[in-house]
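Engineer: Quick one: sequence plus predicted model below, questions after.
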Amino acid sequence: MPIPMKWSVAQATAHTSQDPVEQRGFKLARKVILGIYQMGKPVIAAINGSAVGAGFDLACACDMRVASESARFMAAYIHVGLFPGYGGTWLYPRIFGTAKAAELMCMGNFMEVDEANSLGFLNAVVSEEDLIGTAEKMARRVASGPPIAIRLAKTMMRRGMSMDLETSLEMSAAVEAITLSSNDHVEGMVALREKRRPDFKGN
């Protein structure tokens, strides 16, 4: 599923408010970010313009990211004396490494689209006109794949980041048994022999 994203600095740093209604909104934002990260289906972000603070964290929680040529990114919290409270301290080191994560959090510099792309943060950089179309094309490609295998691959990738290799290999063996016994696997092998596109059903 592609998520169009364009966040302003005001939106990203608005959690300075003490209004109870807005505070509930901030809690909801954290649930959204966690939900995206844990969702069984891959999530694709389409990023146009500046993604800062919570908007940057939301992009980090997604599985794949397409950005326009004008996109740039900032963990803006430091500029208003705040802590990255939407998962940034957990997400940034895993995506960028500790050195870049520390720079993002402690210096608050913009990361331009070319740097983000060179660091492997982005899957594609396109014109603003092609942004949504590219994200939707990627989403269709993912949607045409085997649902069980894709869901399990994402789940294992996420869980594997917090476990050792031996445990990951043991869990992967159990997961592989599920895909090997699926009708999608049978369909994939038949389609390969028949030299046609597989028609996966998710069972």
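Structural biologist: Arrived safely, thanks for sending.
Engineer: CA atoms for contacts and neighbours, from now on please.
Structural biologist: Fine.
Engineer: In the chain, which residue is most central in space?
Structural biologist: residue 62 (1.4 Å; CA atoms, centre = their mean).
Engineer: Remind me which helix or strand residue 65 belongs to.
Structural biologist: Here residue 65 sits within strand 64-68, counting by DSSP states H and E.
Engineer: Going toward the C-terminus from that strand, what's the next helix or strand?
Structural biologist: Following strand 64-68 toward the C-terminus (DSSP H and E): strand 72-74.
Engineer: Give me the buried positions along stretch 177-190.
Structural biologist: 179, 182, 183, 184, 185, 187, 188 (16 or more other CA atoms under 10 Å).
Engineer: how far is the host helix or strand of residue 153 from where the chain is centred?
Structural biologist: Assigned by DSSP H and E, residue 153 belongs to helix 147-160. Relative to the chain's own centre, helix 147-160 is displaced by 13 Å; criterion: CA atoms, centre = their mean, to the nearest Å.
Engineer: Which strands or helices does it pack on?
Structural biologist: helix 165-180 (3 or more CA pairs under 8 Å, 6 or more residues apart in numbering; DSSP states H and E).
Engineer: want to compare, so here's the second one:
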Amino acid sequence: MTEPFVLVERDAAIVTVVMNEPETRNALSRTEQCDEMIDALDAVNRDPDVKVLVLTGAGSVFCAGGNIKDMEAKQGFMAGTPDEIGERYRHSLQRLAKTLYGLEVPTIAAVNGPAMGAGLDLACMCDMRIASERARFSETFVRLGLISGIGGAWFLPRAIGHARAAEMAFSGRIIDADTALAYGLVSEVLPVEALRNRANALAAELAANSGVALRYAKRLLRLSERSELTVALDATAALQTIAHLTEGHRMSVERYLEEQRVRRAAGR
């Protein structure tokens, strides 16, 4: 029986999705891989107890992008007529892009190794990115006579700005983790053995907050990317009104006041 491409790990309110095909460097070339990831992400959206998602890769690579051997053999996404290839992209990779980017909870990409082509684009779909020292990043498509089929031309400029994105997209250059940090592509670079622990600690820090507030905050961040201030403020007023009435808000206020009382009693 074929091993699943996606492993889902659950720790209380935190879900970790692991791309699990290290023998192919977690290459993303088949519709069933996308279907597995989409199913896992949809399950997160449906579960109100999930607060944070971590995305990472098994082995030494985050995701190598498309499988070059499949490209040569014209199989996987690359099989069939032009119409069939286009439809396959729309209903697999591009559906995955919409699902990951549209996830309701905060997402952290723990980039354990090279994130190439579609792998880089997957990382850019996440809200936060941290990387190991072994991570490498590239929009490799032009070097193969291709463009990003999963939306890199939309995601990458939003992560690092137009000029840097254009440089990476037009050159296909590979950058190391320190350069990615300087570009603002990742927020931290860590030893590879410390990456998962740091991702879990960051996820736990976020998950300590109200799940409703986290989902609302993310919804507003997404809305702010495509709306005028007045529209964003109207949506904020509506969501804030609901948030004031939630159990999460009440518990957060109680916890905050208790922490203040403890500090005052300790003379801090």
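Structural biologist: Thanks, I have the structure now. All figures in this text were calculated on a predicted structure; none of them were measured in a lab.
Engineer: which bit of structure 2 covers the helix holding residue 153 of structure 1?
Structural biologist: Alignment of helix 147-160 of structure 1 against structure 2: residues 211-224, by TM-score structural alignment.
Engineer: on average, how far is that stretch from the matching bit in structure 1?
Structural biologist: Between stretch 211-224 of structure 2 and the corresponding residues of structure 1, superposition yields a mean separation of 0.8 Å, by mean CA distance after the TM-score superposition for structure 1.
Engineer: Just want the angle from the helix holding residue 153 of structure 1 to helix 165-180.
Structural biologist: 170 degrees (axes from the mean of the first three to the mean of the last three CA atoms, to 10 degrees).
Engineer: which other residues reach the biggest helix by length in structure 2?
Structural biologist: Counting residues, the longest helix found in structure 2 (DSSP state H) is helix 247-265. Residues outside helix 247-265 of structure 2 that contact it (CA atoms under 8 Å, 6 or more residues apart in numbering): 209, 210, 211, 212, 213, 243, 244.
Engineer: May I see these arranged in JSON lines, with distance to residue 160 of structure 2 as well?
Structural biologist: Converted to JSON lines, the contacts of helix 247-265 of structure 2 look like this (distance: CA to CA, whole Å):
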{"residue": "209", "distance to residue 160 of structure 2": "28"}
{"residue": "210", "distance to residue 160 of structure 2": "29"}
{"residue": "211", "distance to residue 160 of structure 2": "28"}
{"residue": "212", "distance to residue 160 of structure 2": "29"}
{"residue": "213", "distance to residue 160 of structure 2": "27"}
{"residue": "243", "distance to residue 160 of structure 2": "32"}
{"residue": "244", "distance to residue 160 of structure 2": "35"}
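Engineer: Check those residues for burial and list the buried ones.
Structural biologist: Applying 16+ other CA under 10 Å to these flags 210, 211, 212, 213, 243 as buried.
Engineer: tell me the two of these that are most distant?
Structural biologist: Maximum pairwise distance among those (CA to CA): 10.5 Å, between 211 and 243.
Engineer: how about stretch 214-222 of structure 2: buried residues?
Structural biologist: Within stretch 214-222 of structure 2, judged by 16+ other CA under 10 Å, the buried ones are 214, 215, 216, 217, 218, 219, 220.
Engineer: isn't the third one right next to residue 238, touching?
Structural biologist: No. The criterion here is CA atoms under 8 Å, and residue 216 of structure 2 misses it with residue 238 at 10.3 Å.
Engineer: what's the burial count for the closest residue to residue 219 of structure 2 other than its chain neighbours?
Structural biologist: Leaving aside its sequence neighbours, residue 219 of structure 2 sits nearest to residue 104 (CA to CA, 6 or more residues apart in numbering; 6.9 Å). Using other CA atoms under 10 Å, residue 104 of structure 2 has 26 other residues around it.
Engineer: And residue 104 of structure 2, what's its match in structure 1?
Structural biologist: In structure 1, residue 104 of structure 2 lands on residue 40 (TM-score structural alignment).
Engineer: and that match, how far is that from residue 157 of structure 1?
Structural biologist: 11 Å (CA to CA, to the nearest Å).
Engineer: ok, now residue 55 of structure 1?
Structural biologist: For residue 55 of structure 1, the distance to residue 157 of structure 1 - CA to CA - is 23 Å.
Engineer: cool, and residue 83 of structure 1?
Structural biologist: Distance, residue 83 of structure 1 to residue 157 of structure 1, using CA to CA: 27 Å.
Engineer: The aligned residue in structure 1 for residue 184 of structure 2: what secondary structure?
Structural biologist: Counting by TM-score structural alignment, residue 184 of structure 2 lines up with residue 120 in structure 1. State at residue 120 of structure 1, reduced to three classes by DSSP: H, G, I helix; E, B strand; the rest coil: coil.
Engineer: what's the burial count for residue 120 of structure 1?
Structural biologist: Neighbour count for residue 120 of structure 1, taken as other CA under 10 Å: 12.
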